[in-house]
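Asks: Mind looking at a prediction? Sequence and model below.
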Amino acid sequence: MAFAATSSSSSSSSSFSTSFSSRSISSKEFKGQQICSFRPTNTSRRRSLKPVFADLKRNDSFVPAAATSIVIPEVQEKVEKVEKVEDYEKLAKQLEHASPLEIMDKALEKFGNEIAIAFSGAEDVALIEYAKLTGRPFRVFSLDTGRLNPETYKFFDTVEKHYGIRIEYTFPDAVEVQGLVRTKGLFSFYEDGHQECCRVRKVRPLRRALKGLRAWITGQRKDQSPGTRAEIPVVQVDPSFEGTEGGPGSLIKWNPVANVDGVDIWNFLRAMNVPVNSLHSQGYVSIGCEPCTRPVLPGQHEREGRWWWEDAKAKECGLHKGNIKEEGGQVNGAAHTNGAVVEADIFETQSIVALNRMGIENLAKMETRREPWLVVLYAPWCQFCQAMESSYIELADKLKESGVKVGKFRADGDQKAFAQQELQLGSFPTILFFPKHSSQAIKYPSEKRDVDSLMAFVNALR
């Protein structure tokens, strides 16, 4: 301001005193002239500064005080908008041993109406129950792919009535679905993998739904899929999708039951007497679209009821694709030691013979054998191989004195192409029986991998 410049010069001060003494001006008139001489010409500026000048009193130091009291409104507004960035890795560690109810309460408290529960029509009803128990308002959304079981649609209606809520449904784009079906048919996923169909019917609709949120809540658990979900935290920055503000890191993903076992989830559902999908009583555990879901058989992992025609590593539809790590990174059953990946093997017992490439080749080429062999083609990271480990070991112990050799051949990695071409490998695990007097290996056709079913297969052929 002009006044600050004049207040620093002694000559100007002398001139000011001479001028002042030559006129007989009252104190009241002088004060009025001072204030008027510093009124800004801009109207909006005048409104902003008026409160500061309105309280000024006549004293020798009022000019510096006025100068230091003025705060530019625009700058102040920007300062107020600065928000503290949350460290979600740190928060995940703090909540690692918290209960699902505590985690749910934290999520709803933090994000309010900008967070929603993803409900699939299966055990995710536990999430809704936890949300209700917090006493906070909550939102629920679901993806209607157009291919769900009738029982699932009925369950949606039951849940809405039980909790007095309205589920926010998201649907796939009709044009995209029409293009896929016209080009490849209704069941193309049986032939070329489920990823394309899931992308059209699930992933893209989910992406649109999440664009309107800052956070979402899922029912992921570590024990659901050891190959892809073993390391999920209770809260994380979503690695795949974007939220309202857009860009990487704009969406937060909460997994309140990440550390809860499936058995405990079901104990909770029974204790709270909440409605459940009737498909569960028919042997379904993990429930998705009708053509891609079937009951789990004895000896199978719960996720094996989904996309059963594919390898174990493909048991994600894309909604949680951030869980899947590259082959060179850490996978299920793998641990890092000084940067190297060391995989824990399975079927480790003296009753089972570990065959190398040469061993399995020689066994397959023999036209006559001294004894029949039962061999499993496996991958140690495969959760379905892991699920049958105990039954296969028990079977090997029972066959010790029977004259039937029991073996294993690791058929992933560099050996996978060979196993597919020469050993009938379709997906892991594949079980082969090599008869005593036949060169042709017989593939076990069933997915029942309990001891009794495997023993019946062996007894029928030896």
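Replies: Yep, it's here.

Asks: Please make it C-alpha for all contacts and neighbour counts, starting now.
Replies: Will do.

Asks: list the buried ones in stretch 319-326?
Replies: Within stretch 319-326, the residues scored as buried using 16 or more other Cα atoms under 10 Å are 319-321, 323-324.

Asks: Same question for stretch 247-256.
Replies: Quick answer for stretch 247-256 (16+ other Cα under 10 Å): 249-256.

Asks: Of these, which is the nearest to Gly407?
Replies: Lowest distance from Gly407 to the buried residues of stretch 247-256 (Cα to Cα) belongs to Asn255, with 39.7 Å.

Asks: okay, pairing it with this:
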Amino acid sequence: MSTFGMISHATTRAVSANARVTARKDVDNRAQRQARVTTSRGKRTVETRANASEIDAMNENFASQTPLQIMDAALEKFGDGLAIAFSGAEDVALIQYAALTGKPYRVFSLDTGRLNPETYELFDKVEKHFGIKIEYCFPEAQAVKDLVNEKGLFSFYEDGHKECCGVRKVKPLRAKLSTLTAWVTGQRKDQSPGTRNEVPACQVDPVFEGAKGGAGSLVKFNPLTDATSQEVWDFLRVMGTPVNELHEKGYVSIGCAPCTRPVLPGQQEREGRWWWEDASDKECGLHSGNLSAEAKAAQDAREATEEDLFKNSKVHALTRADIEKLKDEATHAETTIAVLYAPWCKFCQRMQGGYENAAENLSPKGIKFVKFRADRDEKEWSKENLSLESFPTVLLFPKGRSGYVKLGSERRDADSLQIFIESIVGKL
């Protein structure tokens, strides 16, 4: 069954479901505020821990179910021990699904202190539309004060976003989740293929712990994982759900104001977040468990010896002297494209096939493909001289010109590389 195969049925139930929610609004809200596990059938015992076999069984069932059915099952199983994480973006669909179940539900949001005005306005609209009170989580004032006084208001542009996110988002989230047994997120596989393409509908949270502490103490539901952006927006439109006005201005993935910008047609959603960093860092820490343990180990062992990359005969290896000479040429005699890489970097590894294919196809057309290993002793020099910010970095040295042009996109397949080259030097 299609992920959204039940939307039409859900829509026909919307009026009656919303009527039930409205009629029971006072009772449900009071139940949420008092943290009671109560439904229209009375008190019930909810799960506080899950094991791997239970998770596997749920995922097997969820494979043929809709987001509405997954949400209903999550609320049924965990009751008031579960809360929906709401970021102020299209994950408002989660709240709409929860309302359609007719069950009591809780919603929480992280107020980092740096959200867009439109996001705060949406919080207010959502509370009024659904008759709920969002549980707001705030960072520790002293931690924010210390960070800003030491590094300024925009340190993340230089040091990376993870320190700021750690203070403003991860720590408050960790504190909130330590009071729960399950939570619901709006993650989708199509949001960022680099980090979210293996997100399951249900999992034992790989990063955070719940109220009982220890392994299996927190379950994470991702009802929208198999949905596309188009399907989510079709649902929001047909239900008349309030949405963030930033979406009308080209914003897709919405976070803090300084770290969010609109995306262009054809870009992945998460390319509008922390655009100065590579795809490997496009998680703020809330969902860092999307990266496998093996991938994390590889990231942590950056100096480890790995087999070299880009070994195709059409790709020439450069020394520092070679690439420094290329950089300093007054006029380039030929068009050269260079990849600054580290063998241990999984994104460099993924790029290898596309780069080598492009070399095979475009070398006969006068494009020279080169590589320069820019980690270890070459990293600081490359940062200073070749605009290295993350791996891989792709530079184009156009024939007849000086200097280079840096590839700004995260798309590094053969077709995208050709588009990049032709956009600078003309049709090949």
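Replies: Nice, thanks for sending it over. Computed from a prediction, not measured in an experiment: that's the story for all the values here.

Asks: quick revisit: filter the buried residues of stretch 247-256 of structure 1 down to the ones in strands?
Replies: Among the buried residues of stretch 247-256 of structure 1, the ones falling in strands (DSSP state E) are 252-254.

Asks: Show me what Pro226 of structure 1 lines up with in structure 2.
Replies: Under the alignment (TM-score structural alignment), Pro226 of structure 1 pairs with Pro193 in structure 2.

Asks: For Arg350 of structure 2, see how far away that match is.
Replies: Using Cα to Cα, to the nearest Å, Pro193 of structure 2 is found at 12 Å from Arg350 of structure 2.

Asks: With Thr336 of structure 2 instead?
Replies: Distance from Thr336 of structure 2 to Arg350 of structure 2, counting by Cα to Cα: 21 Å.

Asks: Show me which of the two is the more surrounded one.
Replies: More crowded of Thr336 of structure 2 and Arg350, by other Cα atoms under 10 Å: Thr336, with 20 against 14.

Asks: secondary structure class for the more buried one?
Replies: Each residue gets one of three states, and Thr336 of structure 2 gets strand by DSSP: H, G, I helix; E, B strand; the rest coil.

Asks: Also the one 3 residues further on?
Replies: Recorded secondary structure, Val339 of structure 2: strand (three-state DSSP).

Asks: Do I have it right that it meets Ser390?
Replies: No. The criterion here is Cα atoms under 8 Å, and Val339 of structure 2 misses it with Ser390 at 11.3 Å.

Asks: So if I had to pick from these two, which one is more boxed in?
Replies: Set Val339 of structure 2 next to Ser390 and count neighbours by other Cα under 10 Å: Val339 wins out with 25 against 21.

Asks: ok, Pro104 of structure 2 to Gln32 of structure 2 distance?
Replies: Spatial separation of Pro104 of structure 2 from Gln32 of structure 2 under the definition Cα to Cα is 7 Å.

Asks: now swap in Ser64 of structure 2 and tell me
Replies: Distance of Ser64 of structure 2 to Gln32 of structure 2, computed by Cα to Cα: 30 Å.

Asks: can you give me the strands for structure 2?
Replies: Using DSSP E, the strands of structure 2 run over residues 38-39, 42-43, 82-85, 107-110, 135-137, 182-184, 202-204, 219-221, 315-317, 335-341, 367-373, 393-397, 405-406.

Asks: about what we covered before: and the furthest pair within the buried residues of stretch 319-326 of structure 1?
Replies: Greatest spacing in the buried residues of stretch 319-326 of structure 1, by Cα to Cα: Leu319 and Ile324 (10.9 Å).

Asks: ok, Ser64 and Gln32 of structure 2, which is more surrounded?
Replies: Using other Cα under 10 Å as the criterion, Ser64 of structure 2 and Gln32 rank with Gln32 on top: 19 against 13.

Asks: What about the closest residue to that one other than its chain neighbours, how many residues nearby?
Replies: Leaving aside its chain neighbours, Gln32 of structure 2 sits nearest to Arg106 (6.4 Å; criterion: Cα to Cα, 6 or more residues apart in numbering). Arg106 of structure 2 is flanked by 25 other residues according to other Cα under 10 Å.

Asks: Map Arg106 of structure 2 onto structure 1.
Replies: Aligned partner of Arg106 of structure 2 by TM-score structural alignment: Arg139.
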